[in-house]
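> this one's sequence-less:
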């Protein structure tokens, strides 16, 4: 069955010069490396730091929400398809599709991947599973100030109306919150968090599961994965203090892309109009 959103990928405007987004069509990709690690804790449990840590340990590319939100926005279309398949029964999303979107990755973490714990564990039964956790109250407060704010940010919504990239990311992000968090993160988020932890525990044999707090550092992570502990300090990424600043900066750059595209189109229309008048004058005015 055709996946309407990812099959409808629009070309990236050449005027997108204020951002560094790529336009890779994952529907044309396939698996090139084995999937080794599924980090299925929800976002804001240290997943950005874990991504850096896994890549430093030599795992070739760890997929994170930022891969879709700020690196290759067309991925959002496939994630939207995956959410529609799981929660709405629309289309198919199985091992073939996971290999398309995650084919060059040996690890995956963060959201929206966490919404597909069961599906990813079934797709990659030999991968080890990490469940990042933190105090539920501090986690909920962190999400409210960061990713939930991003999903409800009026400036982001405005950018999504005119920006090629935001037009793919904003709908997917809201689809994620509407489905995984039952459409009411402020009131349902904590319960979903607890239910998710119990679900992952029920899906994975204990010898293949590491319940992990990012503050534990390299020790338990490297022991679980069978890796040597690096000499460098454990990484820290995606801190809350700079989250809004980074997002607002991206909003404005996307709006600049859209403004440049509008100016270019306006200029082209003006030139077309002038050329038309010149041709008209040439053949009608003697």
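That came through, no problem. Owing to the predicted nature of the structure, the values given are computational and were not obtained by experimental measurement.
> contacts, neighbours, all on C-alpha from now
OK.
> Residues in contact with the helix or strand that residue 137 is a member of: which ones?
Element membership of residue 137, judged by DSSP states H and E, is helix 136-145. By C-alpha atoms under 8 Å, 6 or more residues apart in numbering, the list of residues contacting helix 136-145 from outside reads 44-45, 149, 186, 189-190, 193, 240.
> adding another structure so you can compare the two:
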């Protein structure tokens, strides 16, 4: 079965790590007319959770085929995506809630990204995981296409970037 294709190019890739102001950025993107796919969407879309689990298993646990651009285009459609809420879930939610599928997938993804298998090693690896992620983004994104937005910088950096 053919996967649907994105019918308009993505204008923005939001590549920040969780708990770095993603709800505020989502609100700003929405004001600018960009449709966002946020962790809130992930929670209420159970079919997406299956696809995310396939992507997580392939990327971090060597199970299945790695997702390619077409797979993410089919999953995200016209959305601008980030994947927030992980630190809230890990630290604040009741352990019973953490057994729900969205929560377990987020923990699985975070443990894979942080190269760990329990909460203690996750907390130890968190800062290095963040630093490594941002270093990778800076290496891969051409400088003329990269905006490192600092919360509180108002609208100029976002609106002046051609969005």
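Arrived safely. Note that the structure is a prediction, hence the values are computed from the model and not measured.
> TM-score of the superposed pair?
Both chains were compared after superposition, and using TM-score structural alignment, normalised by the length of the second structure their TM-score is 0.85; 157 aligned residues with a C-alpha RMSD of 2.3 Å.
> rewinding a little: what about the contacts of helix 136-145 of the first structure, which are in strands?
With strands identified by DSSP state E, none of the entries of the contacts of helix 136-145 of the first structure belong to them.
> Just the buried ones out of the residues you listed, please.
Neighbour counting over the contacts of helix 136-145 of the first structure (16 or more other C-alpha atoms under 10 Å) leaves 44-45, 189-190, 193 as the buried ones.
> Reformat those residues as a markdown table; add distance to residue 156 of the first structure.
Rendered in a markdown table, the data for these read as follows (distance: C-alpha to C-alpha, whole Å):
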| residue | distance to residue 156 of the first structure |
| --- | --- |
| 44 | 20 |
| 45 | 24 |
| 189 | 22 |
| 190 | 25 |
| 193 | 25 |
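> so which of these comes closest to residue 112 of the first structure?
Closest to residue 112 of the first structure out of those is residue 44 (12.1 Å), distances taken as C-alpha to C-alpha.
> Translate that closest one into the numbering of the second structure.
Taking TM-score structural alignment for the superposition, residue 44 of the first structure sits opposite residue 19 in the second structure.
> show me where the stretch 1-150 of the first structure has helices.
Along the stretch 1-150 of the first structure, the stretches classed as helices by DSSP state H, counting those that start in this stretch are 4-7, 47-56, 65-66, 75-88, 95-102, 117-123, 136-145, 147-152.
> between these, which one is nearest to residue 109 of the first structure?
Closest of the helices of the stretch 1-150 of the first structure to residue 109 of the first structure is helix 47-56, at 6.2 Å (criterion: C-alpha to C-alpha).
> After superposing, tell me the mean distance of that closest one to the second structure.
Plainly put, helix 47-56 of the first structure ends up 1.1 Å away from its match in the second structure on average once the two are laid over each other (mean C-alpha distance after the TM-score superposition for the first structure).
> how far is that helix from where the chain is centred?
In terms of C-alpha atoms, centre = their mean, to the nearest Å, the centre of helix 47-56 of the first structure is found 15 Å from the chain centre.
> Does anything pack onto that helix? Which helices or strands?
Helix 47-56 of the first structure is packed against strand 62-63, with contacts defined by 3 or more C-alpha pairs under 8 Å, 6 or more residues apart in numbering; DSSP states H and E.
> if we can go back for a sec, export the helices of the stretch 1-150 of the first structure to TSV and append columns for distance to residue 213 of the first structure.
Putting the helices of the stretch 1-150 of the first structure into TSV (distance: least, C-alpha to C-alpha, whole Å) gives the following:
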stretch	distance to residue 213 of the first structure
helix 4-7	35
helix 47-56	10
helix 65-66	19
helix 75-88	27
helix 95-102	25
helix 117-123	18
helix 136-145	12
helix 147-152	20
